[in-house]
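> below is the sequence, then the predicted model.
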Amino acid sequence: MNKQQIKTAIDLFAGIGGFRLALEKNGIQCVYSNDHNKYSCQTYSANFGDIHCADLNDIPAETIPSFDLLCGGFPCQPFSIAGVSKKQSLGRNHGFDDEKQGNLFFEILRIIDYHQPKVIFLENVKNLKSHDKGNTWKVIKSKLSQRGYNIFSQIIDGKYYLPQHRERIFIICFNQNYFPNLDFNFPNPPQKRLYELNDIFQENVDNKYTLSDKLWSYLQQHKENSKAKGNGFGYGIIDQKSEYTRTLSARYYKDGSEILVEQTNKNPRRLTPRECAKLQGFPDDFIIPVSDNQAYKQFGNSVIVPLITDIIKQIKLTIHQYNSKL
């Protein structure tokens, strides 16, 4: 049996490059990147260079260069709790019945069928496992198993790496043609976060991030109304004593309500885009070339970079240990 290594990767649904940063930190060359959102492509391009900005449905698999590792945080809105609730309220389909986003998993399979990568690394919301009474997860596992992959999955909370409560499911698949009987364990979270909440705050933040009296009154009233109905919807405030924030979401640009920063003698404020970048583990020199609203969407859709970095490191270590037994 030949010893296998992971030297090259592709970055699908690349967003602004959270996976790309993790790949580079692990010495893996990204040979192809794709996203369909022009603003995400703008940010990705400003930081990494080339990205194929197009709908994955329209990209022939044979035009993608050969690679060892397929990475993809495929669209989570069709499976997320908030996404499903919203689509149901609008009478729309969700999950795999969401033609535009839900079916993109099958586009990943199309690329897998052509390239037969050694390893697959997928990421999604934790609700993926429970969506449609577990049927969605059954389909995903079945389709990957049929193609000869051993599947390992775990829900991990990003709060062990950075000060943000962010539970996501991580799915690692090893091609049995290359790695028969390989066993994989996800990395143990670090004993200490890389930095704490107070470390993300900028000094002298522009007043434009402070909530207007009208918006602040509305959010307080909305919270009271929700409380009266017996549910927990409403804003979340962080202060000097807070350990971590709620999950940063793509809707943060609307009102910032899930993570508001307490201020002395002033209405609370939103995080700045730079603080959002820090909360997701992007480096301080990461270029943000888009508007604040686009930046909020981009960081809300992104991944916690140190966590992805740790998992890729564990993939490499597992393969190294596997090879040493051959």
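Good, I have the coordinates.

> can we go C-alpha only for contacts and neighbour counts from here?
Fine.

> and stretch 201-221, which residues are buried?
The neighbour-count check on stretch 201-221 (16 or more other Cα atoms under 10 Å) flags 201, 209-211, 216, 219 as buried.

> for Asn293, state which of those is nearest.
Checking the buried residues of stretch 201-221 against Asn293 by Cα to Cα gives Tyr209 as the nearest, at 11.7 Å.

> residues contacting that closest one?
Residues near Tyr209 by Cα atoms under 8 Å, 6 or more residues apart in numbering: 269-272.

> ok, structure two:
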Amino acid sequence: VEFYSGIGGLAVAAKQAGVEVKLSFDIHPLANKTHELNFPSVSTSPTTICKLSAKSLSTLFSKYFQGTPAFWLLSPPCQPFSRRGLQKDLEDQRNESFLHLIKLLSTIEEELLPQYVLVENVACFEQSQTREHLTAALKNRNYHIQEFLLSPTQFGIPNQRLRYFCLAKKHPLEFYSTDYDDKINTTIANAQASHSSVCDPICEYLELETPVQDMLQSYGIKDKTLERSGKLFDIKIPQSRTTNCFTKSYGRFVEGSGSVLETSSVEVQADLQYSDEEIVKELKKRKLRYFSPREMLNLHGFPKDFVFPNEITTQQAYKLIGN
């Protein structure tokens, strides 16, 4: 079962790991439409998580799993913990549903508990009181836990997106290694051994089959945006080996929302000592554009056959991916 399913990022990962998601929960209509399009066999529920009870979970699990799901996958709202937010943690209303799930984990009957739990959130979650509540609840129900802070760049993917992961296995299940117990881990030895320490170049994730001019027509950065915020862009070229984390504000706000791509082959120097007018003039020569939704999906590890419904706009797609 997948809680806070969004467009299905954890469902994609589960499928690649040989795990089938049968039931998902999210209240976002466009996210649910996208999830249903790509995972037609999954039942997507718009039920508010705070309304779930031990009784309703038992009913749902009996209907969709003929018992209890082996996995709980959770990617709760990150705003209560994000550096860009107020970090209100337990006091943030957007955290109520996750705290409710933690309470359910603490109180539901033993037979309703999953064998495995995976929680994903932003970096800084590991410093939160919510994390303390989560790990205490899991340990009290006899789960072994391991925690990680990992980024796609550690696996050869050129995108900086540091995330917290909590893995839990119900006793008597155990982890293969105890090396990762009782600490926040920032490396995985086996993964590092099987991936290049240098990320792939961005060009391997771009829509290169589409003419540059067509991409500029669809995703080019407007002159007025360059004039207003040109100094703030994080500019990458196709040979770059990293991109900054994309947020749901990508395409609307500039600073901290994600990288943009330079498509010009002309060598340009946009020295910050230039006047604003000169900087804009130089930036225009670089033919800057936003990454397309397809390219963003590629950089987030989604498969090539993952698609958005036709009615989803570019800006809506950005918001769904960056969420």
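Arrived safely. Nothing here was measured: the structure is a model prediction, and the numbers come from that model.

> TM-score of the superposition?
Both chains were compared after superposition, and using TM-score structural alignment, normalised by the length of the second structure their TM-score is 0.76; 267 aligned residues with a Cα RMSD of 2.2 Å.

> related to what we said a few turns ago, what's the closest of the buried residues of stretch 201-221 of the first structure to Ile172 of the first structure?
In terms of Cα to Cα, no member of those lies closer to Ile172 of the first structure than Phe201, at 33.9 Å.

> show me what contacts the closest one?
Glu275.

> just the strands in the stretch 201-326 of the first structure please.
Counting by DSSP state E, counting those that start in this stretch, the stretch 201-326 of the first structure has strands at residues 237-238, 260-261, 269-270.

> of all the contacts of Tyr209 of the first structure, which two lie farthest apart?
Within the contacts of Tyr209 of the first structure, Arg269 and Thr272 form the most distant pair, 8.8 Å apart (Cα to Cα).

> so those two - more neighbours on which side?
More neighbours surround Arg269 than the other of Arg269 of the first structure and Thr272, with 24 against 19 (other Cα atoms under 10 Å).

> to which residue of the second structure is the more buried one aligned?
Aligned counterpart of Arg269 of the first structure in the second structure: Arg289 (TM-score structural alignment).

> check Ser80 of the first structure too.
Matched across to the second structure, Ser80 of the first structure falls on Ser82, judged by TM-score structural alignment.

> Ala123 is in contact with its match, correct?
Yes. With contact defined as Cα atoms under 8 Å, Ser82 of the second structure counts as touching Ala123 (7.3 Å).

> what do we get in the first structure for Asn95 of the second structure?
If you follow Asn95 of the second structure across to the first structure using TM-score structural alignment, you land on Gly102.

> for Lys138 of the first structure, see how far away Asn301 of the first structure is.
Asn301 of the first structure is 25 Å from Lys138 of the first structure, where distance means Cα to Cα, to the nearest Å.

> distance to Gly49 of the first structure added to the contacts of Tyr209 of the first structure, as a markdown table?
Formatted as a markdown table, the contacts of Tyr209 of the first structure follow (distance: Cα to Cα, whole Å):
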| residue | distance to Gly49 of the first structure |
| --- | --- |
| Arg269 | 34 |
| Arg270 | 30 |
| Leu271 | 28 |
| Thr272 | 25 |
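
> could you export the strands of the stretch 201-326 of the first structure as a markdown table, including distance to Asp113 of the first structure?
As requested, these are exported to a markdown table (distance: least, Cα to Cα, whole Å):
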| stretch | distance to Asp113 of the first structure |
| --- | --- |
| strand 237-238 | 46 |
| strand 260-261 | 45 |
| strand 269-270 | 44 |
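
> tell me the most buried of the ones you listed?
Compared across these, strand 269-270 shows the largest average neighbour count, a mean of 24 (mean count of other Cα atoms under 10 Å).

> so how far is it from its chain's centroid?
In terms of Cα atoms, centre = their mean, to the nearest Å, the centre of strand 269-270 of the first structure is found 23 Å from the chain centre.

> kindly report the same for stretch 196-207 of the first structure.
Stretch 196-207 of the first structure has its C-alpha centroid displaced from the chain centroid by 23 Å (Cα atoms, centre = their mean).

> what does stretch 78-93 of the first structure give?
Chain-centre distance of stretch 78-93 of the first structure: 19 Å, with Cα atoms, centre = their mean.

> and what of stretch 147-166 of the first structure?
On Cα atoms, centre = their mean, the centre of stretch 147-166 of the first structure falls 10 Å from that of its chain.

> from the buried residues of stretch 201-221 of the first structure, which ones fall inside helices?
216, 219 (DSSP state H).

> and which of the buried residues of stretch 201-221 of the first structure is nearest Lys118 of the first structure?
Lys118 of the first structure has its nearest neighbour among those in Phe201, at 40.7 Å by Cα to Cα.
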